[in-house]
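1. Sequence and predicted model, in that order:
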Amino acid sequence: MNAAAMRTVMGYIAGLLFGLGLALAGMTDPARVVGFLDIAGAWDPTLMFVLGGAVVTTFIGYRLVFRRTRPLFDEAFQLPTRRDLDAKLLGGAALFGIGWGLSGYCPGPAIASVGGMTPPLAAMLIAMVAGWFVARRYAG
């Protein structure tokens, strides 16, 4: 298998593991996210523990991976180089947060939940895909 195909396969495997982790953590249930945001009501701290686990895993993982001179399935590490904050980044982050808070879904759990499609999930997925097209149209 060539390097490009191997990168694609590894990307799919990573995505499947991510989706499985979200499902096992209960993050495919939008009520969990809404419950986390409801600090004055029936607050649900589950999301905080999932995010904390992700931060710890990433912290350890980066230290282990960057001991290597190159990734297993590519010639070099591909890391972002931009560090500036512009209106597009801040606006996109705000729209992401608003959509996540209103729907209870972010893209990972939304796609992992497709098997149990509901009208609110379908509306969120349609809005997400429309957002991708709008972002591509105005990117640059």
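-> That came through, no problem. Source: prediction; values computed, not measured.
2. contacts, neighbours, all on C-alpha from now
-> Fine.
3. and the gap between the most centrally placed residue in the chain and residue 121?
-> In the chain, the centroid-proximal residue (CA atoms, centre = their mean) is residue 108; its distance is 4.8 Å. Per CA to CA, to the nearest Å, residue 108 is found 12 Å from residue 121.
4. follow-up on the earlier one: please, which helix or strand holds the residue nearest to the centre of the chain?
-> helix 107-112 (DSSP states H and E).
5. and that helix, what does it pack onto?
-> Taking 3 or more CA pairs under 8 Å, 6 or more residues apart in numbering; DSSP states H and E as contact, the helices and strands that helix 107-112 lies on are helix 3-24, helix 119-138.
6. ok, and for the shortest one, which residues are buried?
-> Spelled out, that is helix 119-138. Buried residues in helix 119-138, counted by 16 or more other CA atoms under 10 Å: 121, 124-125, 128.
7. Identify all contacting residues around that helix.
-> 103, 105, 107, 110-111, 114 (CA atoms under 8 Å, 6 or more residues apart in numbering).
8. Let's see that with 10 Å instead.
-> With CA atoms under 10 Å, 6 or more residues apart in numbering as the test, helix 119-138 has contacts from 30, 88, 92, 95-96, 99-100, 102-107, 110-111, 113-114, 118, 139.
9. go on, stretch 18-35?
-> 12-17, 36-38, 41-50, 100-106, 108-114, 116, 120-121.
10. Use this one as the comparison:
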Amino acid sequence: MRLFIALLAGSLFGAGLLISGMTDTTKVQGWLDVFGNWDPTLAFVMGGAILPMLIAWRLTAGRKSLTGNAFPPAAKPEVDRKLVVGSVLFGMGWGLVGLCPGPAMASLSYGGLGGVVFLISMAAGMFVAPTFGAQLDRAANAA
């Protein structure tokens, strides 16, 4: 049941990304081009994700999911070094390529070498991130 729900949720998410155009790198880069050919449609996609999630956090507090597991709590609003470094790296990749992890995976459904290269690079980054993070932690503690 859990795998079926994950498949259903992932398929719905991927379909939403395709329908909204978020797998089109020019649409994402158009959002970031505020002084040129700015495309504000990404704001509606973000709002369409943030508002339902805000409601979901409220409705699921203290409840169990269909699979019997507790829902994850909302993230704590702490701004630390890991959040800042991760956000900067994510934003740089997003701005340079025009894809983030979800749309990159969804873009594989219609081919394209750029999406494959991005996913391989993302996987490599995820692989080295714990080691790099541990080195940053040691350097911060030594200082």
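-> Structure's in. What do you need? Given the structure is predicted, the values throughout are model-derived calculations rather than measurements.
11. TM-score them against each other, please.
-> The TM-score (TM-score structural alignment, normalised by the length of the first structure) is 0.82; 134 aligned residues with a CA RMSD of 2.1 Å.
12. one step back: list buried members of the contacts of helix 119-138 of the first structure by neighbour count.
-> Among these, the ones that count as buried by 16+ other CA under 10 Å are 30, 96, 99-100, 103-106, 110, 113.
13. Redo those as a markdown table? Include distance to residue 57 of the first structure.
-> Shown next, in a markdown table, are these (distance: CA to CA, whole Å):
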| residue | distance to residue 57 of the first structure |
| --- | --- |
| 30 | 23 |
| 96 | 23 |
| 99 | 26 |
| 100 | 23 |
| 103 | 27 |
| 104 | 24 |
| 105 | 22 |
| 106 | 20 |
| 110 | 22 |
| 113 | 23 |
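14. Sort out which of these are in helices and list them.
-> Counted as lying in helices by DSSP state H, out of these, are 30, 96, 99-100, 103, 110.
15. got those residues as JSON lines, with distance to residue 64 of the first structure columns?
-> Listed next are these as JSON lines, based on distance: CA to CA, whole Å:
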{"residue": "30", "distance to residue 64 of the first structure": "33"}
{"residue": "96", "distance to residue 64 of the first structure": "30"}
{"residue": "99", "distance to residue 64 of the first structure": "34"}
{"residue": "100", "distance to residue 64 of the first structure": "32"}
{"residue": "103", "distance to residue 64 of the first structure": "36"}
{"residue": "110", "distance to residue 64 of the first structure": "30"}
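16. on that earlier part again, which one of the buried residues of helix 119-138 of the first structure is nearest residue 63 of the first structure?
-> Closest approach between those and residue 63 of the first structure, by CA to CA: residue 128, at 33.0 Å.
17. Kindly state which residue of the second structure is aligned to that closest one.
-> Matched by TM-score structural alignment, residue 128 of the first structure corresponds to residue 122 in the second structure.
18. Identify the residues contacting stretch 50-65 of the first structure?
-> Contacts to stretch 50-65 of the first structure, defined as CA under 10 Å, 6+ apart, come from residues 21-22, 25-27, 46-49, 71-72, 77.
19. one more time with 8 Å, if that's ok
-> The contact list for stretch 50-65 of the first structure (CA under 8 Å, 6+ apart) reads 25, 71.
20. can you pull the buried residues of that stretch?
-> Quick answer for stretch 50-65 of the first structure: no buried residues (16+ other CA under 10 Å).
21. mean deviation of that stretch from the second structure?
-> On superposition with the second structure, the mean distance recorded for stretch 50-65 of the first structure (mean CA distance after the TM-score superposition for the first structure) is 1.7 Å.
22. So which bit of the second structure is that stretch matched to?
-> Per the alignment by TM-score structural alignment, stretch 50-65 of the first structure matches residues 45-60 in the second structure.
23. If anything else comes up later, I'll come back, but that's it for now.
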